[in-house]
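# One predicted model, sequence on top.
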Amino acid sequence: MTELPILCLAGPTASGKSATTHTLAQHWPIEIIVMDSATIYRGMDIGTAKPSAQEQAAIPHHLLDIRDPAERYSAAQFAADAQALIQDIRTRGHLPLLCGGTMLYYKALREGLNELPGADQSIRDQLDEHARQEGWPAVHARLALVDPDTAARLAPNDSQRIQRALEIYLSSGRPMSAWLQEQRPAQNDGLRYITLSLEPSDRLQLHGRIAQRYRSMLEQGLLDEVRRLYARGDLHAGLPSVRCVGYRQIWDYLDGAISLENAIDQAIAATRQLAKRQLTWLRSEPGRHHVDCLASDAPQQIVDIVQRYWPRP
């Protein structure tokens, strides 16, 4: 058991990861370590496509509902939690399966992270105010003046990453790109990782899936879910939970900044951009096994690949 590699099932949003894990569970005693920066939050179920209670009863899922939306959770915390879970799952004679689309979490687990400056709420508040007055593209332009390398790889509306990059510069006096050039701490967990990637052969078909899924979420009550978060009074647009794709656009609608129709259109567009970033990251993964997520037999193809590394019991 200890010699078997750790498998990671990754893919962009709406690529069919949940259906594939269900198929894998029919062949192996798996436990899923969820690799997702949105499903960690309690009370955020519909918009994150969180596994249902029935699905969680059928297959053990870890790292769901571990934070209140007012709290934060870092990639470094994920790496520590995942390493501990891998060992616990193996002691039960089960197979740990990383599954999700937050590729920074995966990178942190395998490679470690640079020691970046910590969060500074006062700086974040200042940047949020700047964005409220002038928009995130203006904040992005400010970043380009002090850290052009980082700004070049970020979209002008990628608020969370733009804010973090400027926060690092303003708190340390050094651009984020300079920090990232330093050597990461080595990971010595002794584990071998295999990446299984669900990728679309037709990007437009994936876009159609994304739009259909988001509108289905609205039918399931996403608007009321965000309203409950909004009504708490202790959450704000600067929090990672509120910035989750599909939530921050509805939040803007509740703030009166945009119409509901515009919020829906922007949420779908932002989800498509997220999928694009996820695919870019995945395609840079050396040695990944990729399967067309649009193929009707995609789950079975993944099973056939897994069989090479995890012989069936």
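Happy to help now that I have it.
# Going by C-alpha atoms from here, please, whenever you check contacts or count neighbours.
OK.
# Same question for Leu24, what's its three-state structure.
At Leu24, secondary structure determined by DSSP: H, G, I helix; E, B strand; the rest coil is helix.
# Kindly report the same for Val245.
The three-state assignment at Val245 reads coil, by three-state DSSP.
# Which helix or which strand is home to Ser197?
strand 193-199 (DSSP states H and E).
# From the contact counts, what lies against that strand?
The contact analysis (3 or more Cα pairs under 8 Å, 6 or more residues apart in numbering; DSSP states H and E) places strand 193-199 against strand 6-10, strand 289-292.
# Comparing these, which comes out most buried?
Highest mean neighbour count among the helices and strands packed on strand 193-199 (mean count of other Cα atoms under 10 Å): strand 6-10, with a mean of 22.
# how big is the angle separating that one from strand 193-199?
Taking axes from the mean of the first three to the mean of the last three Cα atoms, to 10 degrees, one finds strand 6-10 and strand 193-199 inclined to each other by 20 degrees.
# can you list the helices and strands packed on strand 193-199 in JSON lines and add distance to Asp158?
Below are the helices and strands packed on strand 193-199 laid out as JSON lines (distance: least, Cα to Cα, whole Å):
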{"stretch": "strand 6-10", "distance to Asp158": "22"}
{"stretch": "strand 289-292", "distance to Asp158": "27"}
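# Might you report the residue contacts of Gln220?
Ile46 (Cα atoms under 8 Å, 6 or more residues apart in numbering).
# that older thread, so for the helix or strand immediately after the strand holding Ser197 in the chain, what gets flagged as buried?
Sequence-wise, the next helix or strand downstream of strand 193-199 (DSSP H and E) is helix 203-220. Using 16 or more other Cα atoms under 10 Å as the test for burial, helix 203-220 gives Leu206, His207, Arg209, Ile210, Ala211, Arg213, Tyr214, Met217.
# Just the closest of those residues to Ala152, please.
His207 (24.8 Å; Cα to Cα).
# need the strands for the stretch 1-150 of the chain, in chain order.
For the stretch 1-150 of the chain, strands defined by DSSP state E, counting those that start in this stretch occupy the ranges 6-10, 30-34, 61-62, 95-100.
# Okay, one more to line up with it:
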Amino acid sequence: MTGGKTKRLIVVVGPTAVGKTTMGIALAKHFKTEIISADSRQFYREMSIGTAKPDADELTVVKHHFIDSHTIEEEYSAGDFERGALCLLDSLFEKHDVVVMVGGSGLFVRAVCEGLDNLPKAPVAVRERLNGIFEQEGLESLQQKLKQVDPDYYQHADIHNPQRVIRALEVYEATGQPFSSYRVREMVERPFKIVTIGLNMERQELYDRINLRVDRMIEKGLVSEVRSLLSHRNKPALLTVGYAEIFDFIDGKITLEEAISRIKQNSRRYAKRQITWFKKHGNTVWFEPDDCEGILSFLRSGLTRP
């Protein structure tokens, strides 16, 4: 990264459906720069409807990175994203003083902003076995195992996220050491300034937006998209809200109406967890999602802390 003017990474975070994509594009246009997506599912070309990717027009207005960059057949972790995004930032900061990063995946945002511990990769067979337990016995069985082998991580983790639970158990089974024992590294200092903008709104309005988004996903063909991914259903990215429920419908476990209801409910729960995460991590400054002028005023003031 070259010297001269201070480089800034503007990070736009917040719950699902709050309007991060729209705000990110507005900021990128203002600063004449590009966007890095920090959404852990939008990397995958095969997952579009259920991940609410920016549409073709939005992708044309501002150049986006890490959208459709990988296939679902590839394993792509937060650590992989950290390395890839930092390499890209080196290149982007050669051309721009400001870069915008947008995403609601807390671990992936944290990877770029703070760095992650160097967690070992587990053998594929371990993951497949844990995925099989999840499919046959459900998440609760894995939660109880995690509580036994790593009570510390169990107390602090998002135990309702199958990816997180399975990942922690993978590390334990591959190394014999609890996942929490690897999470001890201090925050890494980055060679650029980070300003984190959080978007949030009144709870019921957000829930209404989430419900509407789910209805639109169904109208656009979410069920067909999920059917096309049946052969990959045990991939971590598909053990998530919007996909897991439709798999249950396809398996005949629930009706489509029940699946839609569960997606809405689980999306609302996920939104609450996202808000909690971003209030705990980083120095996030919060705004209404339509307050572009307020955000620009804050950024122009040169403040990097609330």
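Looks like it arrived, so ask away. Every value quoted in this text rests on a predicted model; they were computed, and no experiment measured them.
# of all the helices and strands packed on strand 193-199 of the first structure, which lies closest to Arg164 of the first structure?
Proximity to Arg164 of the first structure (Cα to Cα) singles out strand 6-10 among those, at 24.8 Å.
# Between strand 30-34 and the closest one, find me the angle.
Between the axes of strand 6-10 of the first structure and strand 30-34, defined by the same axes, to 10 degrees, the angle is 60 degrees.
# if we can go back for a sec, so what touches the strand holding Ser197 of the first structure?
By Cα under 8 Å, 6+ apart, the residues outside strand 193-199 of the first structure that reach it are 5-12, 15-17, 110, 279, 282, 285, 287-294, 302.
# Stretch 263-280 of the first structure now?
Contacts of stretch 263-280 of the first structure (Cα under 8 Å, 6+ apart): 11-13, 101-103, 199, 207, 210-211, 214, 245-247, 249-250, 252-253.
# That one maps to which residues in the second structure?
Counting by TM-score structural alignment, stretch 263-280 of the first structure lines up with residues 259-276 of the second structure.
# mean shift of that stretch relative to the first structure?
Overlaying the first structure shows stretch 259-276 of the second structure at a mean distance of 1.4 Å from the equivalent residues (mean Cα distance after the TM-score superposition for the first structure).
# The aligned partner of Asp36 of the first structure in the second structure - nearest residue in space that isn't next to it in sequence?
Asp36 of the first structure maps onto Asp39 in the second structure when the alignment is built from TM-score structural alignment. Leaving aside its sequence neighbours, Asp39 of the second structure sits nearest to Gly103 (Cα to Cα, 6 or more residues apart in numbering; 4.8 Å).
# Matching that neighbour against the first structure, which residue comes up?
By TM-score structural alignment, Gly103 of the second structure lines up with Gly100.
# Return the distance of that match relative to Leu113 of the first structure.
19 Å (Cα to Cα, to the nearest Å).
# can you check Leu198 of the first structure too?
As defined by Cα to Cα, Leu198 of the first structure lies at a distance of 25 Å from Leu113 of the first structure.
# So between those two, which is more surrounded?
Set Leu198 of the first structure next to Leu113 and count neighbours by other Cα atoms under 10 Å: Leu198 wins out with 28 against 21.
# Would you check how far apart Lys121 of the second structure and Leu169 of the second structure are?
11 Å.
# and these two? which has more neighbours close in?
Applying other Cα under 10 Å to Lys121 of the second structure and Leu169 shows that Leu169 carries more neighbours, namely 25 against 12.
# surely that one meets Gly176?
No - if you go by Cα atoms under 8 Å, Leu169 of the second structure and Gly176 don't touch, sitting 9.8 Å apart.
# how about the nearest residue to Ala79 of the first structure once chain neighbours are set aside, what does it touch?
Nearest non-adjacent residue to Ala79 of the first structure, counting by Cα to Cα, 6+ apart: Leu109, 4.4 Å away. Counting by Cα under 8 Å, 6+ apart, Leu109 of the first structure touches Ala76, Phe78, Ala79, Ala80, Ala82, Gln83, Gln187.
# What's Leu109 of the first structure aligned with over in the second structure?
Per TM-score structural alignment, Leu109 of the first structure is aligned with Val112.
# Met176 of the first structure pairs with which position in the second structure?
Looks like Met176 of the first structure aligns to Phe179 there (TM-score structural alignment).
# Same check on Leu64 of the first structure?
Aligned counterpart of Leu64 of the first structure in the second structure: Ile67 (TM-score structural alignment).
# Pull the contacting residues for that match.
Ser37, Gln42, Phe43, Tyr44, Arg45, Lys53.
# Give me the buried positions along the longest helix seen in the first structure.
Ranked by residue count and defined by DSSP state H, the top helix of the first structure is helix 260-283. For helix 260-283 of the first structure, a neighbour-count test (16+ other Cα under 10 Å) marks 260, 263-264, 266-276, 278-279, 281-282 as buried.
# Next: stretch 279-296 of the second structure.
The neighbour-count check on stretch 279-296 of the second structure (16+ other Cα under 10 Å) flags Gly282, Asn283, Thr284, Val285, Trp286, Phe287, Pro289, Asp290, Cys292, Ile295 as buried.
# Surely the match of Met176 of the first structure is in contact with Val165?
No - contact between Phe179 of the second structure and Val165 fails when scored by Cα under 8 Å: they sit 10.0 Å apart.
# Look up how far Glu55 of the first structure lies from the closest residue to Gln183 of the first structure other than its chain neighbours.
Nearest non-adjacent residue to Gln183 of the first structure, counting by Cα to Cα, 6+ apart: Asn114, 7.0 Å away. For Asn114 of the first structure, the distance to Glu55 of the first structure equals 36 Å [Cα to Cα].
# all helices for the second structure, in order.
Assigned by DSSP H, the second structure shows helices spanning 20-31, 56-61, 78-95, 106-113, 124-137, 139-149, 151-156, 162-175, 203-220, 222-227, 244-250, 256-280, 292-300.
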